[in-house]
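Visitor: got a predicted structure plus its sequence, pasted below:
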Amino acid sequence: MNTKTNFLLLMVLALFLSGCQLNGPKDRYNLAECKKELLTAEDYSEADAIDRIVVVKKERKMYLYKDGKVKGVFPVSLGKNPVGDKQQKGDYRTPEGEFFIHRKLCSPKYYRSLCISYPRPEDKARARARGVNPGGNITIHAQPKWNADGKGDQYTLNRNWTQGCVAVTNSSMKKLWYAVREGVPVMIK
């Protein structure tokens, strides 16, 4: 093969490995666009703001509240081992308790994520007493890359497949992205 062919093959391989997709829809995990939206997200309507999120694991639903009233309900997927509170890294459980959104994240893997404040000091202390790692990086995130177009939503929402996170559809995440600010309380029960 000649140098030009080698270069093209390396570029295609680099794009593949980096998660970029050629000729994909404009909204498909475009990190630059996501980060731009993160910076301009202050342009949201206060009327659409959410001031509390409640995830009921048994129902596999997320309730969005404003001023004590339910403003929306989204179906969710949970960790592969959904029963009970998260005990340690790798147990595939979704943590339970009171948390808050501490960061918004543009993700090449899951479109967008809202990071929750797990592990809390009490989670760390409980894990330390057991001699285990409490785990971390628990988020409310959107769909994996293969489901960027949403055609697999029915499949993903009928299963608990995450490593302990709460997953919603990409269309639900778009609504959450603008309605939720850092500091919003999250109850998972």
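Guide: Yep, that arrived.
Visitor: from here on, contacts and neighbour counts on C-alpha atoms
Guide: OK.
Visitor: can you give me the strands for this structure?
Guide: In the chain, the strands defined using DSSP state E lie at 52-56, 61-66, 69-75, 97-107, 111-116, 139-141, 166-167, 185-188.
Visitor: what helices and strands are in contact with the last one?
Guide: When contacts are defined as 3 or more Cα pairs under 8 Å, 6 or more residues apart in numbering; DSSP states H and E, strand 185-188 sits against strand 52-56, strand 97-107.
Visitor: so who does the residue nearest the centre of the chain touch?
Guide: Nearest residue to the geometric centre of the chain (Cα atoms, centre = their mean): His141, 1.1 Å. His141 makes contacts with 110-114, 165-168, 173, as judged by Cα atoms under 8 Å, 6 or more residues apart in numbering.
Visitor: thinking again about what came up before, put together JSON lines for the helices and strands packed on strand 185-188, with mean neighbour count on each row.
Guide: Below are those laid out as JSON lines (neighbours: other Cα atoms under 10 Å):
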{"stretch": "strand 52-56", "mean neighbour count": "21"}
{"stretch": "strand 97-107", "mean neighbour count": "18"}
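Visitor: second one coming, line it up with the first:
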Amino acid sequence: MRCCRPFTRFAQALRQPPRQRHGAAVALAALLVLTAPLAGCASKPEPTVRFVDSVLVRKGDRTLQLLHDGDVHREYKIALGDSPVGHKFEEGDERTPEGDYVLNWRNPNSNFHKSIHISYPNARDRAFARAMDINPGGMIMIHGRPNWLTSPAVAREYDGRDWTDGCIAVKNHEMDEIWRLVRDGTPIRILP
């Protein structure tokens, strides 16, 4: 490698008589100071992701993935509604919807540690609800734990079970990261 050649020369200089070695040591010190910014010159730093371009939820696996260019950038364990199996059809069924939606607005002052709204019900959900003469519900969010929850022991209990009314819940520090990486208008796909 090109950036390692000076070190090869230094190794050769160490084989010289003691008086000549002193000059090599001084040269090495100068070399290290001058090349320190080039450390790791053989590889480029990984690009940082400022925003993700989609979100994928797998209800059965209890995971939420943030995707960038089709690759998983981050993955979180999630909690769902008290009746997590199946698509949400009406208000109060405590199910999380399934399908394609958009994360369309956010609330920094919600009853939970931040919340990002999922665009449920979409046109298909509303048409089905009209045909069945039911209220499809709404206000489905990705959010953190309840704001009143301050006990670490109780928080651990929340993290290990489904407890929402149909929303998708994560730990508070994870919600902070999601909040930072997901822009309004980001598509979300929720799979069974």
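Guide: Sure, I can see it. Everything quoted here is computed from the prediction, not taken from an experiment.
Visitor: picking that back up, the helices and strands packed on strand 185-188 of structure 1: which one's closest to Leu8 of structure 1?
Guide: Across these, Leu8 of structure 1 has its closest neighbour in strand 97-107 (26.4 Å, Cα to Cα).
Visitor: and the closest one against structure 2, how far off on average?
Guide: Taken over the aligned residues, the distance from strand 97-107 of structure 1 to structure 2 averages 0.9 Å (mean Cα distance after the TM-score superposition for structure 1).
Visitor: what span of structure 2 is that strand aligned with?
Guide: Using TM-score structural alignment, strand 97-107 of structure 1 lines up with residues 99-109 of structure 2.
Visitor: show residues contacting the matching stretch.
Guide: Under the criterion Cα under 8 Å, 6+ apart, residues 114-120, 122, 183-191 lie in contact with stretch 99-109 of structure 2.
Visitor: what's the longest helix seen in structure 2 aligned against in structure 1?
Guide: Once structure 2 is assigned using DSSP state H, the helix that runs over the most residues is helix 18-35. The alignment of helix 18-35 of structure 2 onto structure 1 (TM-score structural alignment) finds no residues at all.
Visitor: pull out the buried residues from that helix.
Guide: 21, 24, 28 (16 or more other Cα atoms under 10 Å).
Visitor: got it, and stretch 121-130 of structure 1?
Guide: 123-124, 127.
Visitor: and if you look at stretch 141-150 of structure 1?
Guide: 141-145, 147-150.
Visitor: same deal with stretch 53-68 of structure 1?
Guide: Within stretch 53-68 of structure 1, the residues that qualify as buried are 53-57, 60-65, counting by 16+ other Cα under 10 Å.
Visitor: which residues in structure 2 does it align to?
Guide: The aligned range for stretch 53-68 of structure 1 in structure 2 is 55-70, by TM-score structural alignment.
Visitor: and the matching stretch, end to end?
Guide: In stretch 55-70 of structure 2, first residue to last residue: 10 Å (Cα to Cα, to the nearest Å).
Visitor: just to revisit the earlier point, residue in structure 2 paired with the residue nearest to the centre of structure 1?
Guide: Aligned partner of His141 of structure 1 by TM-score structural alignment: His143.
Visitor: excluding chain neighbours, what is closest to its match?
Guide: Excluding the flanking residues, the one nearest His143 of structure 2 by Cα to Cα, 6 or more residues apart in numbering is Ser115, at 4.3 Å.
Visitor: got a list of what that neighbour touches?
Guide: Ser115 of structure 2 sits next to 106-108, 141-144 when contact means Cα under 8 Å, 6+ apart.
Visitor: where do the helices sit along structure 1?
Guide: 3-18, 31-40, 121-130, 153-157, 170-179.
Visitor: mean shift of the shortest one relative to structure 2?
Guide: Following the fit onto structure 2, the mean deviation recorded for helix 153-157 of structure 1 is 2.1 Å by mean Cα distance after the TM-score superposition for structure 1.
Visitor: what's in contact with that helix?
Guide: Against helix 153-157 of structure 1 from outside (Cα under 8 Å, 6+ apart): 75-77, 147, 168-169.
Visitor: of all those, which comes closest to Asn158 of structure 1?
Guide: Checking the contacts of helix 153-157 of structure 1 one by one against Asn158 of structure 1 (Cα to Cα), the nearest turns out to be Ser77, at 7.4 Å.
Visitor: neighbours around that closest one, how many?
Guide: For Ser77 of structure 1, the neighbour count with other Cα atoms under 10 Å is 28.
Visitor: trace it over to structure 2, please.
Guide: In structure 2, the residue matched to Ser77 of structure 1 (TM-score structural alignment) is Ala79.
Visitor: just to revisit the earlier point, centre of the chain to the longest helix of structure 2, how far?
Guide: 47 Å (Cα atoms, centre = their mean, to the nearest Å).
Visitor: now do it: which elements does it pack against?
Guide: For helix 18-35 of structure 2, where contacts count as 3+ Cα pairs under 8 Å, 6+ apart, the packed elements are helix 5-14.
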